[in-house]
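Colleague: just a sequence and a predicted model for now, questions to come.
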Amino acid sequence: MSIHPSARIHPSSVVEDGAVIGEGAVVGPFCLIGPEVVLGARVHVKSHAVITGATEIGEDTVIFSFATLGEVPQDLKFKGEKSRLIIGKRNRIREHVTMNTGTEGGGYITRVGDDGLFMAGAHVAHDCQIGNNVILVNNVAIAGHCVLEDEVIVGGLSGVHQWVRIGRGAMIGAVTMVTADVIPHGLVQGPRAHLEGLNLVGLKRRGADRAAVHALRDLYTALGEGSFRETARKMSEQGSAEDDYVREVLAFILGPSDRSFLTPR
């Protein structure tokens, strides 16, 4: 066990031998910190949280009451193999959030980036790769092997099917079931989701100028007229994509995936 002298641990909590507690970290009452856990500097674990497994948590992250991080995957194929959960810096992980370690089928690792907000009851399953500045609203469920790129927002009570990719800056509306890949900056909503357009609010927040928005709108129109991959392939081969946002969407569409894409109605 390695506990920095400046760390504060409530006497009612259990910190098992082997755990590493960083500078200025705080562990509140009635918590369990497992023997393979590493808490970075100034991590704050509030009361009744459980952090177990081979779990690393980056500096300045706050973990609220009754969160459970690093438990084994909810996957019947899991046979106890060694796997990990790595959580980045400055995340806010609210009450009853669950995040599981990885499996053999996903490279043995679940990874969460920096500066995320994971609201009450959200779930991140085994082998997910979650980017930076991601927001999961209350009771969102992300199934195994999903990829959420940077700045994705998933609305409350939504679900994301296993192996789905959601591109950077996409917005998923509340009470939505996402069963296929979502292009970067896409706007998706509905009980069985369709692509409803572009996340214009998010693009504005990220500083996209008028020309970039128009270029994305033109791309969106072109994609709606045929196969996403065939259209993207032709545009890439023709070198007709002059805007960075457009190139990002085309690269995403042509990237490795076994799933189809959510398309306009």
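Modeller: Cool, the structure landed. Numbers count the residues shown, from 1 in each chain.

Colleague: please make it C-alpha for all contacts and neighbour counts, starting now.
Modeller: Will do.

Colleague: looking at this structure, which helix is longest?
Modeller: helix 210-223 (DSSP state H).

Colleague: show me what that helix is packed against.
Modeller: For helix 210-223, the packing partners by 3 or more CA pairs under 8 Å, 6 or more residues apart in numbering; DSSP states H and E come out as strand 194-198, helix 228-238, helix 244-253.

Colleague: in addition, the following structure is provided for comparison:
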Amino acid sequence: MTERTVRRDIDRLRELGYRIESTPGVAGGYRLEAGSALPPLLLDDDEAVAIAVGLRVAAAQRLLTDAETPITALAKLEQVLPAPLRQRVNALATAVQPAVMRTGAPVTTEILGELAIACRDGERLRLQYTASDGTQTRRRIDPHAITPAERNWYLLAWDHDRDDWRTFRVDRIDQIEHTRVLFTRQDISPEEIEDRARVAASWAPQRIEGHAVMELSYEDMRAWFGPWGDGSEPEGASHTRWPIGGSDFRDVMYGLSWIPAGTDYVLDLPDAALAEIRETVARLQRALEQSVGSSA
């Protein structure tokens, strides 16, 4: 290797972003410095596979506070991996299952990566979504965040067809269409993102399902309940229909206890659930009438 070749290689590395210090003289030479920005990494095949598998484990185990970080990093890495290396990564990731990992519905890293990058870049998407009852819909959304809750991944997005926030289970998303249209992000706190994901994760088909129609405007109801008011619908200007249910009538009664004090409401529930609630309330009323309050 000639001196000119060395200088050319050093210049090329500097163009790529590497900080290289040169020292003149007989004992001089070149030395790689630590930089303030991460330059391109030169990885061999085994190193690239090891990093990709490690990022998948980090994402699945939620080892970082920001759940999107390993996903976006993995998406960038897999975009430049040759096909044979991607196959090795997929095979290893399938075989390696850490003992503490709780697996939920399977989600491909390709979809997670696409969604994470769209959240980061603020790109509007179109997608097909399959609801829990099997109904398929086409949605036009502004994706804001993906987050884990319980054993599944959820996407929080502004749904243009519903004109409201919606939380989508990622394993039920397919046919993602990139619009290349950028949107302005709306303000939403990490706490609200977490709350909405927790509400979505807690929902499941219940043995008892019905509604409470309360004498409260839709705007006031949503301000009071926050994410727990998702699925509600206005009924006129002064009432709101709120879906409520549970594994038994006690869950329904607990939910009703959160309706603001002084707010009248009527129930639309199965007859059996109404009968159980009436009997419980009647016993409670008798107990209250017979109770003797303590005096200070």
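Modeller: Done, it's in. Everything numeric here is computed off the predicted structure, so don't read it as measured data.

Colleague: for the two chains, what TM-score is obtained?
Modeller: Superposed pair, TM-score by TM-score structural alignment, normalised by the length of structure 1: 0.29. Supporting alignment: 138 aligned residues with a CA RMSD of 6.6 Å.

Colleague: Ile57 of structure 1 is nearest to which of the helices and strands packed on helix 210-223 of structure 1?
Modeller: helix 244-253 (28.8 Å; CA to CA).

Colleague: and the angle for that closest one with helix 210-223?
Modeller: In terms of direction (axes from the mean of the first three to the mean of the last three CA atoms, to 10 degrees), helix 244-253 of structure 1 departs from helix 210-223 by 30 degrees.

Colleague: buried sites along helix 244-253 of structure 1?
Modeller: By neighbour count on 16 or more other CA atoms under 10 Å, the buried set for helix 244-253 of structure 1 is Tyr245, Val246, Arg247, Glu248, Val249, Leu250, Ala251, Phe252, Ile253.

Colleague: and of these, the nearest to Lys234 of structure 1?
Modeller: With CA to CA as the yardstick, the closest approach to Lys234 of structure 1 among those comes from Leu250, at 10.0 Å.

Colleague: that closest one and Ser236 touch, don't they?
Modeller: Yes - with contact defined as CA atoms under 8 Å, Leu250 of structure 1 reaches Ser236; the gap is 7.2 Å.

Colleague: returning to that earlier point: mind putting the helices and strands packed on helix 210-223 of structure 1 in JSON lines, distance to Ile172 of structure 1 included?
Modeller: Shown next, in JSON lines, are these (distance: least, CA to CA, whole Å):
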{"stretch": "strand 194-198", "distance to Ile172 of structure 1": "10"}
{"stretch": "helix 228-238", "distance to Ile172 of structure 1": "19"}
{"stretch": "helix 244-253", "distance to Ile172 of structure 1": "17"}
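
Colleague: between the ones you listed, which one is nearest to Ile109 of structure 1?
Modeller: Nearest to Ile109 of structure 1, of these and by CA to CA, is helix 244-253 at 22.3 Å.

Colleague: so the closest one versus helix 228-238, what angle?
Modeller: Calculated by the same axes, to 10 degrees, helix 244-253 of structure 1 forms an angle of 130 degrees with helix 228-238.

Colleague: can you name every helix or strand that helix 244-253 of structure 1 contacts?
Modeller: helix 210-223, helix 228-238.

Colleague: reformat these as TSV; add distance to Ile3 of structure 1.
Modeller: Formatted as TSV, those follow (distance: least, CA to CA, whole Å):
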stretch	distance to Ile3 of structure 1
helix 210-223	50
helix 228-238	52
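
Colleague: ok, longest strand in structure 2?
Modeller: strand 136-149 (DSSP state E).

Colleague: contacts for the longest helix of structure 1, please.
Modeller: Gly197, Leu198, Leu200, Leu203, Thr231, Ala232, Asp243, Asp244, Tyr245, Val246 (CA atoms under 8 Å, 6 or more residues apart in numbering).

Colleague: on that earlier part again, for Ile130 of structure 1, find the nearest of the helices and strands packed on helix 210-223 of structure 1.
Modeller: helix 244-253 (15.7 Å).
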